[in-house]
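Asker: Just to be clear, the model below is a prediction. Sequence and coordinates:
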Amino acid sequence: MSTKKVIAITGASSGMGKAAVQLFAHRGWIVYGGARRVENISTGTNIHAVKLDVTDSASNHNFINLITTEQQRIDVLINNAGYGEGGPVEDIPLANVRKQFETNFFGAVELTKLTLPTMRAQKAGRIVNISSIGGDLYMPLNAYYHASKAALQQWSDALDLEVQRFGIRSVIVQPGGTQSAWGDIAVQNMRKNLQPNSAYLPLVDVLGNVLSSANNRISATSADLAHVFYAAATDPKPKQRYFNSFGDRLVVHVVRAHPKAFRAATGALLHHLERRARN
């Protein structure tokens, strides 16, 4: 059995998850990266690429069982798998809503439940749950994404209080905008989920254009977030929340401290964008 630290990372085939696999492996950890597109997971020394679908219970069991069988320990679990099921609340099929929560919330729940017995036996461990600043703020056409991330945060906080006595911590990382395909996929889903002759088509057109434009101005990279993941996984005295930038931290603070002002400002901005689109 190796004396190296062992980490499991979901959503490891792209973006932040892929960058985290590379960073932890480079720093000498034994890394098990799980994703549906296993062929896209990085390869190299210390990296084990494993096919994983977090919405499938058998796949989750196989992932954790493989790690504990081969390494007899798991020091850190990073629940990173997630996506945005964009679209109007009224239009999105319930099957897609359930898929959103199965991926962003229930997958993390099951993997954590499977990991905790090993961490309790070790008397140490870290659960790092990748949420979003969207777990606190919100915008139209992403209601189910925001709800899934808010659920993940409340669950993680409650879990942390339960497992600290065993030397385990559960913490949250809240990325803001990051250079990735996430925004493009969210916009695609907004249009895919529209019902025929939807009353929300003008709103989708307006916000879709805003998101597509905003994606081109994002400076944070997946590599930047991988370093935040590393801090969340290794800080001797972990924080409850981790952010990549002061701006991300500030916007969450403003939303929490001034919810009415945030809602009013968001509504005014939306009204302005809709008027401009009509003119």
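Answerer: It's in. Please read these numbers as outputs of a predicted model, since none were measured by experiment.
Asker: Please count neighbours and contacts with C-alpha atoms only from this point.
Answerer: Fine.
Asker: In three-state terms, how would the closest residue to Val128 other than its chain neighbours be classified?
Answerer: Of all residues not flanking Val128 in the chain, Ile78 sits nearest, at 4.7 Å (Cα to Cα, 6 or more residues apart in numbering). Of the three states, Ile78 takes strand according to DSSP: H, G, I helix; E, B strand; the rest coil.
Asker: Verify the stated contact: Ile78 with Gly125.
Answerer: No: the pair Ile78 / Gly125 is not scored as a contact, 11.1 Å apart, by Cα atoms under 8 Å.
Asker: If you count surrounding residues, which of the two has more?
Answerer: Ile78 (30 against 27; other Cα atoms under 10 Å).
Asker: what's near enough to touch the more buried one?
Answerer: Residues near Ile78 by Cα atoms under 8 Å, 6 or more residues apart in numbering: 7-10, 127-130.
Asker: cutoff 7 Å now
Answerer: By Cα atoms under 7 Å, 6 or more residues apart in numbering, the contact list for Ile78 reads 8-10, 127-129.
Asker: Kindly provide the distance from it to Val31.
Answerer: 11 Å (Cα to Cα, to the nearest Å).
Asker: next one: Arg169
Answerer: Relative to Val31, Arg169 is positioned 19 Å away (Cα to Cα).
Asker: Tyr145 too?
Answerer: Using Cα to Cα, Tyr145 is found at 28 Å from Val31.
Asker: and Ala232, what helix or strand is that in?
Answerer: According to DSSP states H and E, Ala232 maps onto helix 222-234.
Asker: The very next helix or strand once past that helix - contacts with which helices or strands?
Answerer: Per DSSP H and E, the first helix or strand lying C-terminal to helix 222-234 is strand 241-242. Applying 3 or more Cα pairs under 7 Å, 6 or more residues apart in numbering; DSSP states H and E, one finds that strand 241-242 contacts strand 168-173.
Asker: ok, structure two:
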Amino acid sequence: MSELTDTITPTLDCSRLAAEAAQLGASEPLLADMIARLFVAQTTPATLLATLISERISHRSVAADALFSAALNCFEQPQASAAAAADLEAIYQRDSACQSRLQALLFSKGFLALQGYRVAHTLWRDGQRNAALLLQHTISCQLAVDIHPAAEIGSGVMFDHATGVVIGETARVSDNVSIMQGVTLGGTGKESGDRHPKVGRGVLLGPGAKILGNIEIGCGAMVAAAAVVLKPVAANSVVAGVPAQAVGRTDGDNPAELMDHYFHCAEQKNLERQR
């Protein structure tokens, strides 16, 4: 299992994002007010992310100013800010519907939910566990993405569409993973302790995939749409079905970047060779 990255280098290019946002606000007045609130003088990555989260996730149960402060504390930490930048780049590079990094920042629910989780995770790690759970609850209610704040998620992670994603308390997601809508990283029954999946680098989890229990999904593997995975998955394997079984191998070490959900099972490949 790959370790989560300790040193990450990407940064959000606030100057470039602000310039693109100014052009967008001028050409599409409906967005002008939102852009003016997000991009203020001397915007930093931390203030930009904190403003985005407090604007979009705040609720009468979670005051915007308190959420801004919590988010600012999170993203002033270099690793969290760099992880957010890598997440944004992942969306831009992998989502064919995304035309710019600014679009990903402004309109990707998956990006917003993941950065909200990062704030909740920081609160959890700092001992503010009830505040972390309140933020988890708010994100779940508003965005339909439910990530326990104790879960560990690396950088360069993309939630595509994001609706219905559930990630349990002891789950671990490594760097450069793509997770489609409706994916569950869950436990089994009432088992306590370490009970959730561990997902390796470069993994692609297809729409509606359910991965249950303290099992490892090896680096570079792909879980097909609607698969129910109950046993460990070897690195670079493709699994599909209910319950999931190995049906082939991935073409490279990073299916998360390729975002190719089509696969040939071994039997199909043999038939094609015989034709």
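Answerer: Yep, it's here. Just so you know, these numbers come straight off a predicted model, no measurement behind them.
Asker: where does the TM-score land?
Answerer: Once superposed, chain against chain, the TM-score is 0.24 (TM-score structural alignment, normalised by the length of structure 2); 111 aligned residues with a Cα RMSD of 5.9 Å.
Asker: Just the helices from structure 1, written as ranges.
Answerer: Using DSSP state H, the helices of structure 1 run over residues 15-26, 57-71, 94-101, 107-122, 143-163, 182-192, 201-215, 222-234, 246-257, 259-278.
Asker: and what of the stretch 101-250 of structure 2?
Answerer: Secondary structure of the stretch 101-250 of structure 2 (DSSP state H, counting those that start in this stretch): helices located at 101-107, 109-125, 129-143.
Asker: Which neighbouring elements make contact with the first one?
Answerer: I take that to be helix 101-107 of structure 2. Here helix 101-107 of structure 2 touches helix 78-94, going by 3+ Cα pairs under 7 Å, 6+ apart.
Asker: who are the neighbours of the helix it packs on, in terms of helices and strands?
Answerer: For helix 78-94 of structure 2, the contact count by 3+ Cα pairs under 7 Å, 6+ apart identifies helix 101-107, helix 109-125, strand 158-159 as packing neighbours.
Asker: Any buried residues in the longest one, and which?
Answerer: Right, helix 109-125 of structure 2. Residues of helix 109-125 of structure 2 classed as buried by neighbour count (16 or more other Cα atoms under 10 Å): 109-124.
Asker: so which of those would you say is closest to Leu102 of structure 2?
Answerer: Leu102 of structure 2 lies nearest to Phe111 out of these, by Cα to Cα, at 11.6 Å.
Asker: which residues does the closest one contact?
Answerer: For Phe111 of structure 2, the contact set (Cα under 7 Å, 6+ apart) comprises 87-88, 159.
Asker: so which of the residues you listed is the most crowded?
Answerer: Tallying neighbours with other Cα under 10 Å puts Leu88 at the head of those, with 29 neighbours.
Asker: Dump the helices of the stretch 101-250 of structure 2 to TSV, plus distance to Phe75 of structure 2.
Answerer: Listed next are those as TSV, based on distance: least, Cα to Cα, whole Å:
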stretch	distance to Phe75 of structure 2
helix 101-107	15
helix 109-125	8
helix 129-143	15
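Asker: Arg94 of structure 2 is nearest to which of those helices?
Answerer: Closest of the helices of the stretch 101-250 of structure 2 to Arg94 of structure 2 is helix 101-107, at 11.0 Å (criterion: Cα to Cα).
Asker: which outside residues touch that closest one?
Answerer: With contact meaning Cα under 7 Å, 6+ apart, helix 101-107 of structure 2 is reached by 17, 88-89, 91-92, 98.
Asker: now stretch 272-279 of structure 1
Answerer: Contact partners of stretch 272-279 of structure 1, identified using Cα under 7 Å, 6+ apart, comprise Val206.
Asker: quick one: buried residues of that stretch?
Answerer: Glu274.
Asker: ok so, going back, dump the contacts of Phe111 of structure 2 to CSV, plus distance to Thr184 of structure 2.
Answerer: As requested, the contacts of Phe111 of structure 2 are arranged in CSV below (distance: Cα to Cα, whole Å):
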residue, distance to Thr184 of structure 2
Asp87, 20
Leu88, 22
Phe159, 12
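Asker: what's the closest of those to Leu49 of structure 2?
Answerer: Minimum distance to Leu49 of structure 2 across those is 11.3 Å, recorded for Leu88 (Cα to Cα).
Asker: which ones are touching that closest one?
Answerer: Per Cα under 7 Å, 6+ apart, neighbours of Leu88 of structure 2: 101, 104-105, 111.
Asker: In this structure Ile47 of structure 1 contacts His26, no?
Answerer: No: with contact taken as Cα atoms under 7 Å, Ile47 of structure 1 and His26 are classed as non-touching, separated by 9.5 Å.
Asker: what's the distance between the residue lying closest to Gly208 of structure 1 once chain neighbours are set aside and Val206 of structure 1?
Answerer: Nearest residue to Gly208 of structure 1, sequence neighbours excluded (Cα to Cα, 6+ apart): Val187, at 5.6 Å. According to Cα to Cα, Val187 of structure 1 stands 11 Å off from Val206 of structure 1.
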